[in-house]
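> pasting the sequence and the predicted model now:
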Amino acid sequence: MNTIKGTVISINSANGVSEVEVKTPLGSIYAVVLESPGEAEFVKQNKQVKCIFKETEVLLLREKVSQINLFKGTIRSLEKGRVLSMLVVDCKGQEIRVMLTSRQVDTLGLSQGTKVYMLLSPMHVILEAEDE
């Protein structure tokens, strides 16, 4: 699991669902949660939280697209297996672990030092209140 710490800076809620914007060292990370303000400790303005996401929920792109939760980085390491590959991407000093199929690595022409864009779906970012 990847964990990035940040601060909730905005909340957009309707019908028990909230889009939460978290300011992090990467930039703004958006998460969709099934809680409204007051229902969960982490759906609160200025709250310190952790943004958590699985290695398998990160997409890597070679070209920039217009999308939220898109971060530029560089592949620092790549352990290629027969079926799966584990990559570490440096995004503004934060190390993000990414698991792709080895076929994806080959198709994208990825190797150590490759510049990439990392894309996170807001639906796959989990928020957890930071202990104060």
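Everything's here; your move. Note that this is a predicted model, so its numbers are computed, not measured.

> from now on I want contacts and neighbour counts done on CA atoms only, so please keep to that.
Fine.

> could you point out the longest strand in this structure?
Longest strand in the chain by number of residues (criterion: DSSP state E): strand 2-14.

> so how far is whichever helix or strand comes after that strand from its chain's centroid?
Per DSSP states H and E, the first helix or strand lying C-terminal to strand 2-14 is strand 17-24. Chain-centre distance of strand 17-24: 12 Å, with Cα atoms, centre = their mean, to the nearest Å.

> before we go on, here's another structure to hold up against the first:
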Amino acid sequence: MNRLRGKIVKIESTGLMSSVDVKVGEDVFSAFVLETPPTCGYLREGGEVSLLFKETEVSLAREFTGIISIGNQMEGTVSRIDLGKILGLVELDYRGTTVGAITSKSAVTALDLKKGDKVRWLLKSSELSLMEV
């Protein structure tokens, strides 16, 4: 499980759902959660939280151009690649923290990744969970 620590900078709620923006370093992640400030004590602007997301939810792009609907797009540097028979684990250095991405071996091979390569990693807002620090 990947974990990043950040500070809530914006919350928009409707019904039982909130869109929460969390600043990690200079980057802002957007997360959709089934909570609102009245139902969740730590959901407040200025509050510190951990962003949690599975390695299998991280997508990788190299030399990416274009517009897509995945808003969480961050830059990282490949620090390690571990290829298995079917899957591959790519570890990225993101602001001094390791972020893991698990994808198919064929996808890692097609990206032609090497240690030290700069890549963009993408994460859907619906795949992030928040945890109180």
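Structure received. Quantities reported herein were computed from a predicted structural model and do not represent experimental measurements.

> and the longest strand of structure 1, which residues are buried?
2-8, 10-11, 13 (16 or more other Cα atoms under 10 Å).

> which one of the residues you listed is nearest to residue 81 of structure 1?
residue 2 (20.7 Å; Cα to Cα).

> for the aligned partner of the closest one in structure 2, give its distance to residue 40 of structure 2.
Superposed on structure 2 with TM-score structural alignment, residue 2 of structure 1 falls opposite residue 2. Separation of residue 2 of structure 2 from residue 40 of structure 2 (Cα to Cα, to the nearest Å): 22 Å.

> what's the answer for residue 22 of structure 2, then?
Using Cα to Cα, residue 22 of structure 2 is found at 16 Å from residue 40 of structure 2.

> neighbour-wise, which of those two wins?
Using other Cα atoms under 10 Å as the criterion, residue 22 of structure 2 and residue 40 rank with residue 22 on top: 27 against 11.

> if I look at that one, how far off is residue 77 of structure 2?
In this view, residue 22 of structure 2 and residue 77 of structure 2 are 22 Å apart by Cα to Cα.

> how about the strands of structure 2, start to end?
Along structure 2, counting by DSSP E, strands occupy 2-14, 17-24, 27-33, 48-53, 59-61, 72-83, 87-94, 97-104, 118-123, 129-132.

> out of these, nearest to residue 111 of structure 2?
Once these are compared by Cα to Cα, strand 59-61 is nearest, at 7.7 Å.

> show residues contacting the closest one.
Residues outside strand 59-61 of structure 2 that contact it (Cα atoms under 8 Å, 6 or more residues apart in numbering): 101, 103, 111, 119-123.

> map residue 121 of structure 1 across to structure 2 for me.
By TM-score structural alignment, residue 121 of structure 1 lines up with residue 124.

> same check on residue 110 of structure 1?
Correspondence of residue 110 of structure 1 to structure 2, assessed by TM-score structural alignment: residue 113.

> also residue 89 of structure 1?
Using TM-score structural alignment, residue 89 of structure 1 lines up with residue 92 in structure 2.

> correct me, but residue 129 of structure 2 touches residue 57?
No - assessed by Cα atoms under 8 Å, residue 129 of structure 2 is found out of contact with residue 57, at 11.8 Å.
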